[in-house]
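>>> model the structure of this input:
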Amino acid sequence: MGFCFTNAIAVGAKYAATLGYSRIGVADFDTHSGNGTLIALQNDPRYLFVESHQPGFPGRFISRFNTPPNVLQVETATGSAGRISWRDAWEYKLLPALSKFQPEILLVSAGFDAHKNDPLGLTNLEDEDYIWLTREFARIQPHIVSVLEGGYSIPDASRCARLHVEMLAAASQ
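All right, here's what the predicted structure looks like:
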């Protein structure tokens, strides 16, 4: 389901479990719901999957089911309220849940399609928002595997991806 042929994050999370990790955090800040990741990891206490997404594709997927206990999804506002809604979701719900879980490793679905210049995203994020979130991830767990998920304004996605990698590199030192 979704835009990806292979769910690299779900494959990576499953592989991490074979290496002996028992608390694997998975965070998704792509503007679209990580429904494929949810399906792959749901109801397995070794994983905590947290994500924000804008309304829309693939529709209100999770509302058709009971929310699995190891999943926390927040649908954020779009338009002028999008940035504040996104930041609040991460600061007050998603990051605290991830921190409480105390992951031994963190896998990140890094989608830069919520950027204000992206033609598909409507959340209106700024470069600084991605920098802030990456720093917060590193505070929770510096052992991070990040996979590019989305971003359809090539100049903005490229710049934000570079900033994200720079923050990850700084956190690992």
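>>> please count neighbours and contacts with C-alpha atoms only from this point.
OK.
>>> same for the longest helix along the chain, what does it pack against?
When the chain is parsed with DSSP state H, its longest helix is helix 154-171. Of the remaining helices and strands, those touching helix 154-171 by 3 or more Cα pairs under 8 Å, 6 or more residues apart in numbering; DSSP states H and E are helix 127-140, strand 144-150.
>>> please generate a structure for the following sequence too, so the two can be compared:
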Amino acid sequence: MSSEIFRRASLGLGGNIGDPVKSMAEALRALNARPDCRVTAVSRLYRTPPWGKTDQDWFFNACALVETSLAPEALLDTCLGIERDMKRERKERWGPRTIDIDVLTYEGVAQSGGRLELPHPRMTGRGFVLMPLSDIARDLIVAGRTIGDWLQDADVAGIEPASAGSEWCPLT
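Modelled structure (predicted):
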């Protein structure tokens, strides 16, 4: 029996180039296939207007919960590796992308500075993160408030469900 400790992390996924829904599902299946990660919940899929840089196609966004024995930075590296394998190119901030995977929270860890800030420093102000995350972790506490509470104050204009549930992402 393994003595590894698994902790819960939340991930935000998105994309607007090619087939982002297929890319996000493929990324979650790749994570789930690893012995050190288990995808335990997947949100509905959302169609969202571009944010930050608005002269581009709409995005698809979703969130997932994973249990992992990876340390936070190792989980980030794993997600970045999946992005690279899927030909993600980082050309401009908030620009178009085939796939984006953000580590939003990691159980028991709060850290700032360095290359990974936890919880994600801008997640509580982004409706495109909070709506899908509230599907699967409404009571998760971030910065002293639940995701559901943060969502009540978020700008969700134009964000619409694009699936009834997690059926867009079969994990097997």
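>>> overlay the chains and give the TM-score.
Structural agreement between the overlaid chains, expressed as a TM-score with TM-score structural alignment, normalised by the length of structure 2, amounts to 0.33; 99 aligned residues with a Cα RMSD of 5.2 Å.
>>> rewinding a little: closest to V11 of structure 1 out of the helices and strands packed on helix 154-171 of structure 1?
strand 144-150 (11.4 Å; Cα to Cα).
>>> buried residues of that closest one, list them for me.
Applying a neighbour-count criterion of 16 or more other Cα atoms under 10 Å, the buried positions in strand 144-150 of structure 1 are I144, V145, S146, V147, E149, G150.
>>> mind putting those into a markdown table with distance to R83 of structure 1?
Rendered in a markdown table, the data for the buried residues of strand 144-150 of structure 1 read as follows (distance: Cα to Cα, whole Å):
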| residue | distance to R83 of structure 1 |
| --- | --- |
| I144 | 24 |
| V145 | 25 |
| S146 | 22 |
| V147 | 22 |
| E149 | 19 |
| G150 | 17 |
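>>> could you pull out the helices for structure 2?
Under the criterion DSSP H, structure 2 contains helices at 20-32, 72-85, 127-137, 147-153.
>>> any idea which of the ones you listed is most buried?
Among the helices of structure 2, the stretch with the highest mean neighbour count (mean count of other Cα atoms under 10 Å) is helix 127-137, at a mean of 24.
>>> for that helix, name the packing helices and strands.
For helix 127-137 of structure 2, where contacts count as 3+ Cα pairs under 8 Å, 6+ apart, the packed elements are strand 46-48, strand 59-68, helix 147-153.
>>> again, only using 7 Å
With contacts defined as 3 or more Cα pairs under 7 Å, 6 or more residues apart in numbering; DSSP states H and E, helix 127-137 of structure 2 has these neighbours: strand 59-68, helix 147-153.
>>> turn those into CSV, columns for distance to S134 of structure 2.
As requested, these are exported to CSV (distance: least, Cα to Cα, whole Å):
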stretch, distance to S134 of structure 2
strand 59-68, 9
helix 147-153, 6
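>>> related to what we said a few turns ago, and the longest helix of structure 1 with helix 127-140, angle?
Helix 154-171 of structure 1 and helix 127-140 are oriented at 30 degrees to each other (axes from the mean of the first three to the mean of the last three Cα atoms, to 10 degrees).
>>> and the angle for helix 154-171 of structure 1 with strand 144-150?
180 degrees.
>>> report the buried residues of helix 154-171 of structure 1.
In terms of neighbour count (16+ other Cα under 10 Å), helix 154-171 of structure 1 has its buried residues at D156, A157, C160, A161, L163, H164, M167, L168, A171.
>>> show the residue spans covered by the helices in structure 1.
8-18, 35-41, 82-89, 95-101, 127-140, 154-171.
>>> closest one to D28 of structure 1 among the helices and strands packed on helix 154-171 of structure 1?
Proximity of those to D28 of structure 1 was assessed by Cα to Cα; the nearest stretch is strand 144-150, lying at 8.8 Å.
>>> packing partners for the closest one?
Judged by 3+ Cα pairs under 7 Å, 6+ apart, strand 144-150 of structure 1 is in contact with strand 105-111.
>>> number of residues surrounding the closest residue to A9 of structure 2 other than its chain neighbours?
The shortest distance from A9 of structure 2 to any residue that is not its chain neighbour, by Cα to Cα, 6 or more residues apart in numbering, is 4.2 Å, and that residue is Y106. Counted with other Cα atoms under 10 Å, the burial measure for Y106 of structure 2 works out to 22 neighbours.
>>> Y106 of structure 2 touches R8, doesn't it?
Yes. At 6.1 Å, Y106 of structure 2 counts as touching R8 under the criterion of Cα atoms under 7 Å.
>>> cheers, nothing more for now.
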